[in-house]
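Undergrad: turn this into a structure:
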Amino acid sequence: MKPLPKKIYLASKSPRRRELLRQMGIEFELLLLRDQTPRGPEVSEIVLPDERAEDYVARVTLEKAEFAQKTMWWRKLPVRPILAADTTVVLDGRILGKPANEAEAIDMLHSLSGRTHQVLTHVAILHNDKTFQLTQRSDVAFAAIPDQVIRTYCATSEPYDKAGGYGIQGQAALFIQDIAGSYSGIMGLPIFETGKLLEQAGIHIL
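TA: Predicted structure coming up:
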């Protein structure tokens, strides 16, 4: 007999992660963290001094998941597994977050042009006092991008809510020569690895 479907909480604002969970057939309810409070964001994405990219992406993901779990308890919501994820772009060990403005987005894409960089996505699931987590890494090779193309791309809305200033599922796919890793991981949620974590947490997809 096929197991009954289970619903999870998704602690992420990313529309890409919602799309990928739907692709997997996972029912979810959003449990969003606030960016604006009197004390600042509920989970800070500021990189700590000398923090390695792998440590950074894991720390931020776990903080998101743990805060969402506390919110579930405070609001007396139905107890469900909580999934959180965070994605960062890394070039020569330097973390490239979301660009704050057009000039920053242009600088990021100039630095990525003609180079291979890494995309790290950490996924964490909290369920029944247990934590299931992993980091998925992909290598992404960009072709050399003409300056005018970078400026035209950065004049669109696409770069500004994405680590590294680009989205693989959008026009930036035109820049990518090669990928070694997970396309969905670069989007923000590696489907294969997330499916394995959900299985470990007792959520059977198929």
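
Undergrad: from here on, just use CA atoms for contacts and neighbour counts.
TA: Will do.

Undergrad: neighbours around the residue lying closest to residue 197 once chain neighbours are set aside, how many?
TA: In space, and not counting its chain neighbours, residue 197 is closest to residue 132: 6.1 Å by C-alpha to C-alpha, 6 or more residues apart in numbering. Residue 132 has 17 neighbours, counted by other C-alpha atoms under 10 Å.

Undergrad: same deal with residue 53?
TA: Neighbourhood size, residue 53 [other C-alpha under 10 Å]: 21.

Undergrad: just to revisit the earlier point, looking at it, the residue nearest to residue 197 is touching residue 126, isn't it?
TA: Yes. With contact defined as C-alpha atoms under 8 Å, residue 132 reaches residue 126; the gap is 6.5 Å.

Undergrad: quick check: longest helix of the protein.
TA: helix 53-74 (DSSP state H).

Undergrad: what is that helix packed up against?
TA: Using 3 or more C-alpha pairs under 8 Å, 6 or more residues apart in numbering; DSSP states H and E, the elements in contact with helix 53-74 are strand 82-91, strand 116-127.

Undergrad: need those in CSV with mean neighbour count and distance to residue 196, can you?
TA: Formatted as CSV, the helices and strands packed on helix 53-74 follow (neighbours: other C-alpha atoms under 10 Å; distance: least, C-alpha to C-alpha, whole Å):
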stretch, mean neighbour count, distance to residue 196
strand 82-91, 25, 13
strand 116-127, 24, 11
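
Undergrad: could you also give me the structure for this second sequence? I'd like to compare it with the first:
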Amino acid sequence: MQTPPLLQHLVLASASPRRKELLYQLQPGLQLTIQPAAIDESLVGQEAGEDLVRRLAIAKAHRIASSLDSSLAGYPVLAADTEVVLDGRPLGKPGSREAAVELLSRLSGRFHEVKTGMALVKGSTWLDAVVTTRVFFRELSRDEIQAYVATGEPDDKAGGYGIQGRGAALVEKIEGSYSNVVGLPLETLTQLLAQLGYRVF
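TA: Down below sits the predicted model:
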């Protein structure tokens, strides 16, 4: 049985430095082309979190895959979208420091879900998946939340925190994929790449 080729080239439809770092963690020798997809990420009606991340990941992949330079045409395209979901509703990124304080106050002392939608495209083959991790925040005081928000770390993060940074101090436990909470579930991505015919080591 022939060994599948090692993944050497990938087009990432995201400007997220966290996704870039995770991909290099998975495959340090990867030649990565970054082509962020500019799309409208607004909710559609009463869209659930899982529906939102799947739709946005597919839309981003379509935007980039349909306009690839001929020199990149043979490479797989990966797009992803991560949302923090509470009681079934995506919370988005806080629009201000005050909004971040309120958002983290809602997460204090309870479980929420982090959902990442991924779309992986090569030629006419389209694969997608949604991965969910449950995250439990310990009880946080108002002063503690305000001090964390003042670090600036929540500013561009879904749900207002970064588990790979100082926000790890807020998290008591997780159930499921850690890399999913960072922004890209490497376990599931590896399985999708295998379906495309690639290995990562």
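
Undergrad: tell me which of the helices and strands packed on helix 53-74 of structure 1 approaches residue 191 of structure 1 most closely.
TA: Residue 191 of structure 1 lies closest to strand 116-127 among these, at 10.4 Å (C-alpha to C-alpha).

Undergrad: okay, that closest one sits on what stretch of structure 2?
TA: Residues 111-122 of structure 2 are where strand 116-127 of structure 1 aligns, with TM-score structural alignment as the criterion.

Undergrad: if we can go back for a sec, tell me the SS of the residue nearest to residue 197 of structure 1?
TA: Using DSSP: H, G, I helix; E, B strand; the rest coil, the structure places residue 132 of structure 1 in strand.

Undergrad: check the gap between it and residue 125 of structure 1 for me.
TA: Distance of residue 132 of structure 1 to residue 125 of structure 1, computed by C-alpha to C-alpha, to the nearest Å: 5 Å.

Undergrad: shared neighbours of these two, which are they?
TA: Common contacts of residue 132 of structure 1 and residue 125 (C-alpha atoms under 8 Å, 6 or more residues apart in numbering): 197, 201.

Undergrad: mind listing what the aligned partner of residue 165 of structure 2 in structure 1 touches?
TA: Under the alignment (TM-score structural alignment), residue 165 of structure 2 maps onto residue 170 of structure 1. By C-alpha under 8 Å, 6+ apart, the residues touching residue 170 of structure 1 are residue 158.

Undergrad: how many residues are close by residue 16 of structure 1?
TA: When neighbours are defined as other C-alpha under 10 Å, residue 16 of structure 1 has 16 of them.

Undergrad: list the contacts for it?
TA: 187, 188, 189.

Undergrad: 10 Å instead?
TA: 22, 167, 169, 184, 187, 188, 189 (C-alpha atoms under 10 Å, 6 or more residues apart in numbering).

Undergrad: follow-up on the earlier one: compared with structure 1, how much does the match of strand 116-127 of structure 1 deviate?
TA: In the superposition with structure 1, the average deviation recorded for stretch 111-122 of structure 2 is 0.6 Å (mean C-alpha distance after the TM-score superposition for structure 1).

Undergrad: in structure 1, what residue spans correspond to strands?
TA: For structure 1, the strands defined by DSSP state E occupy 7-10, 27-30, 82-91, 94-96, 116-127, 130-142, 176-180.

Undergrad: tell me how many other residues crowd residue 175 of structure 2.
TA: When neighbours are counted by other C-alpha under 10 Å, residue 175 of structure 2 registers 12.

Undergrad: mind checking how far it is from residue 76 of structure 2?
TA: With C-alpha to C-alpha as the criterion, residue 175 of structure 2 and residue 76 of structure 2 are 30 Å apart.

Undergrad: please apply the same query to residue 171 of structure 2.
TA: As judged by C-alpha to C-alpha, residue 171 of structure 2 and residue 76 of structure 2 stand 34 Å apart.

Undergrad: what about the two, which has more around it?
TA: residue 76 (22 against 18).
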